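J.: got a predicted structure plus its sequence, pasted below:
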Amino acid sequence: MSDNGSNGAGVRTALVVGGGVAGPVAALALRKAGITATVYEAYPTAADGVGAWLGLAPNGLAGLAVVGADAAVRAVGQPVPGMVMADGAGNRLAGFGGFPELPATLAMPRDRLFRALTDHAVAEGVRFVYDKRLVAAEETADGVTAHFADGTSATGDILIGADGIRSTVRTVIDPQAPAPEYGGVLSFGGYAAADSGFDVEPGAMYFAFGRAFMGYWRGPDRLIWFAGLPADTPPSPADVAQTPATEWLARLRELYAGHVPGEQLLRRTSPDDLMVVGRMERMPSVPHWHRGRMVLLGDAVHAPSSSSGQGASLAIESAVELARCLRDLPTPGEAFAAYERLRRPRVEAIGRNAAAVNRVKAGKSEHAPAFPAPEEMLRPLHFHRVEWEEKVTVDVSA
């Protein structure tokens, strides 16, 4: 398929609401499909400093390669190809060095990923408009108009809601759409001194389950960790933000007393090096992914929670798949239906698996989950590809 050619759905312009991960990738993929996309972001500037660390798996990198953004992202990521499963007593349960035929998973701060994708998209000619918070959208027979909080509006052939787990577009499409589902855990991250008294193999991500869960790996100059604090009734975002880091750190140290290596990592973490991420959430099954000329993308429709390690990668896959469907099918409605059929089974299965892990992190089980071998668990995740060069021929009536 040639780049920037005509597309089957007759779509020339797209409004992309949200400039995180899914939005810039969607705009790049749409451009490759011959559709001009403008990204509207609620923040007044690019979302620098937003969020903690994340992992970008080989399947996500493959999606970025389709739109030519993989090199830009590799430049800001740390390769972490391996994984080690352990229990909270320090016993190694399983290890995996990564698939030799695939690139390594990359770890990076979320804001660096945002910036790399935005800078690459701008360099490729994608237009970004900031301080545009969507408040409403209305359709006509041949277009859709987005209305923003500052009183301005924009019109395009389609509107794509890539506006995150608290998506406004989701409620415009369906006022009865479900809200994010709380996983019973408050998420934290932090940095500890590299000489914390135990061995951490470079290039390996460690997952230590037990009465409490902690993940960690060796960064360029220190250890980086992420952990959960079970809470049946979550505090409000305002209460989370107003609680001093010293108090959160004290509660984490109490919970992880006796945990290997959580106790040592937390002892070597200062309040200034604590990242308070907030409630661990996921999207339950969303009944309506699209309506008319509007469609949902990424976390707005299938946020699997950070326990999956797949949130950003799935958003990238979906962005490429959506553009491919718009390229090949005759109307937006048929393209959106095909996109949903191609994506829903995969993303919901991954979300259900992450929910099971969340129950362990929430303290509902004192034992490490009975995971399959890492190779078996990761193969269907990491080897998945959206075949851009193949024509979409999904039977949406089935």
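T.: Structure's in. What do you need? Numbering: from 1, shown residues only.
J.: from here on, just use CA atoms for contacts and neighbour counts.
T.: Noted.
J.: quick one: residues contacting R346.
T.: R346 sits next to no residue when contact means CA atoms under 8 Å, 6 or more residues apart in numbering.
J.: and A86, by the same measure?
T.: Applying CA under 8 Å, 6+ apart, the residues near A86 are R92, L93, A94, Y206, F207, A208, F209.
J.: run the last query once more with 7 Å
T.: Contacts for A86 (CA atoms under 7 Å, 6 or more residues apart in numbering) come out as R92, L93, A94, F207, A208, F209.
J.: the structure to be compared is supplied as follows:
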Amino acid sequence: MRVIVIGAGLGGLALANGLLRAGIDVAVHERDLSPHVRRQGYRLHLSDMGLDALTSVMTPERRAAFLATAHTPSPRFVRFDPTLAGVEVLGHSGRHLSIDRQTLRESLLPDVAETITYGTRLTGFQVVADHVTARFDDGTTVTGDVLVGADGINSAVRGQYLPHARVVGTGLVQLYGKIPAELAEGMDNVFTAITGPGHRVVGVAPTRDYATCSFGARAEDLPAGLNLMTQDQLRSLVMDLTDGWHPLVRRMISQWYDVFPLELRTSVPIPPWQTTRVTLLGDAAHAMSPAAGAGANLALRDAAALTQALAPVLARGGPLIPALRSYEQEMIDTGFAAVRMSAANGARFLGQDPLPSS
């Protein structure tokens, strides 16, 4: 059995690790020229779901080395007002870790590096009888038994396979950056939100070496051309928008660095589709705003679940389509439930637009 994976993000790399451990041939194709050409975020939250998935797909040695880099925050969500007066505390059960996204990616890379072809953008695919062939912009093709779209929110696989599936804006824009870890003293939680008027939110979450700091607002309240602004201009903008907030918040923004803007978008849930040799995982299937802290965990869970669905097919020669259908049923149910939860949290805490009904 050969599986073609489109995308070498966290989900694609986790899947490649799992498949190789299960003895399944895998070919990963990534449109970026290297793993380091795009900023995709900094700190990630891992819950039991993501941690169990990593146990399934990584070797014990790789997983132990990666977990040694993690930070364990207080298992709670805390919300303050702009004066840093407490507004709300929500406790979380289970395990919770704060990790660096790039560190996780680099931990997943070594065992699958030889399976990855960089700089190849998918232009289309064709399913014929017992195989699927993927085409790339350099004129090459590759044929396998299964094609997996792990290519993120702008998935080319989803675009051809499920053209009716929509990704829509949430009405929100966030600026992501880092601050020195010591500035987050007293905010060592899974996530701390400082919510002000006009749906303006400063979010803080420490890792071992730094803390992420984000600023979110309604898109219409921010100027155009954020991606063209310098770091000084972005800091100045947010200083103006948090005028009068607690001095600690102002100090955080004044020492913000590596800041970049991102429009927050979400998938719109759709009914289950007919299973074929093409499938999806992670944001390619169920992208969501970060308001539920579930995106990375779900991508890792999808990777582990798809590996577990395919491994018996290789071992016992069972039918492929029922195995993929079983994976998709759970992936769709769990993924779209998280999309809805994220949208509800986003509407409550961030001023996110309501999720379209269809």
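T.: Done, it's in. A quick note: this is a predicted structure, and the numbers were derived from the prediction, not measured.
J.: picking that back up, going through the contacts of A86 of the first structure, which ones are buried?
T.: F207, A208, F209 (16 or more other CA atoms under 10 Å).
J.: out of those, flag the one nearest to V295 of the first structure.
T.: The closest of those to V295 of the first structure turns out to be F207 (CA to CA; 35.6 Å).
J.: just give me the match in the second structure for the closest one.
T.: In the second structure, the residue paired with F207 of the first structure is A193, using TM-score structural alignment.
J.: residue contacts, its match?
T.: Applying CA under 7 Å, 6+ apart to A193 of the second structure gives the contacts V78, R79, F80, V201, V202, G203, V204.
J.: helix, strand or coil for the first one?
T.: Here V78 of the second structure takes the strand state, with states given by DSSP: H, G, I helix; E, B strand; the rest coil.
J.: roughly how far apart are it and K178 of the second structure?
T.: Look at V78 of the second structure and K178 of the second structure: by CA to CA, to the nearest Å, they are 19 Å apart.
J.: equivalent analysis for the fifth one, please.
T.: Going from V202 of the second structure to K178 of the second structure by CA to CA gives 12 Å.
J.: can you pull the residues that touch both of the two?
T.: Common contact partners of V202 of the second structure and K178 (CA under 7 Å, 6+ apart): C213.
J.: name the helices or strands packed onto whichever strand or helix holds A303 of the second structure?
T.: Per DSSP states H and E: A303 of the second structure is located in helix 295-316. On a contact count with 3 or more CA pairs under 7 Å, 6 or more residues apart in numbering; DSSP states H and E, helix 295-316 of the second structure meets helix 10-21, helix 48-57, helix 320-349.
J.: do you have the helices of the stretch 1-150 of the first structure handy? List them.
T.: Counting by DSSP state H, counting those that start in this stretch, the stretch 1-150 of the first structure has these helices, from start to end: 22-32, 58-66, 70-74, 110-123.
J.: between helix 110-123 and the first one, find me the angle.
T.: It stands for helix 22-32 of the first structure. Computed by axes from the mean of the first three to the mean of the last three CA atoms, to 10 degrees, the angle separating helix 22-32 of the first structure from helix 110-123 equals 20 degrees.
J.: what's helix 22-32 of the first structure packed up against?
T.: Counting contacts by 3+ CA pairs under 7 Å, 6+ apart, helix 22-32 of the first structure is packed against strand 36-40, helix 110-123, helix 311-328.
J.: most tightly packed of the ones you listed?
T.: helix 311-328 (a mean of 27; mean count of other CA atoms under 10 Å).
J.: from the chain's centroid, how far away is that one?
T.: 13 Å (CA atoms, centre = their mean, to the nearest Å).
J.: mean deviation, it versus the second structure?
T.: Superposing on the second structure places helix 311-328 of the first structure at an average distance of 1.4 Å from its equivalents, by mean CA distance after the TM-score superposition for the first structure.
J.: so who does G190 of the first structure touch?
T.: G190 of the first structure touches I224, W225, F226, T269, D273, L274, M275, counting by CA under 7 Å, 6+ apart.
J.: any idea which element the counterpart of it in the second structure lies in?
T.: When the second structure is aligned by TM-score structural alignment, G190 of the first structure is paired with G177. Assessed by DSSP H and E, G177 of the second structure sits inside strand 167-179.
J.: could you pull out the buried residues of that strand?
T.: V167, G169, T170, G171, L172, V173, Q174, L175, Y176, G177, K178, I179.
J.: would you turn those residues into JSON lines with distance to N297 of the second structure?
T.: Formatted as JSON lines, these follow (distance: CA to CA, whole Å):
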{"residue": "V167", "distance to N297 of the second structure": "20"}
{"residue": "G169", "distance to N297 of the second structure": "22"}
{"residue": "T170", "distance to N297 of the second structure": "21"}
{"residue": "G171", "distance to N297 of the second structure": "24"}
{"residue": "L172", "distance to N297 of the second structure": "22"}
{"residue": "V173", "distance to N297 of the second structure": "22"}
{"residue": "Q174", "distance to N297 of the second structure": "20"}
{"residue": "L175", "distance to N297 of the second structure": "22"}
{"residue": "Y176", "distance to N297 of the second structure": "19"}
{"residue": "G177", "distance to N297 of the second structure": "21"}
{"residue": "K178", "distance to N297 of the second structure": "22"}
{"residue": "I179", "distance to N297 of the second structure": "24"}
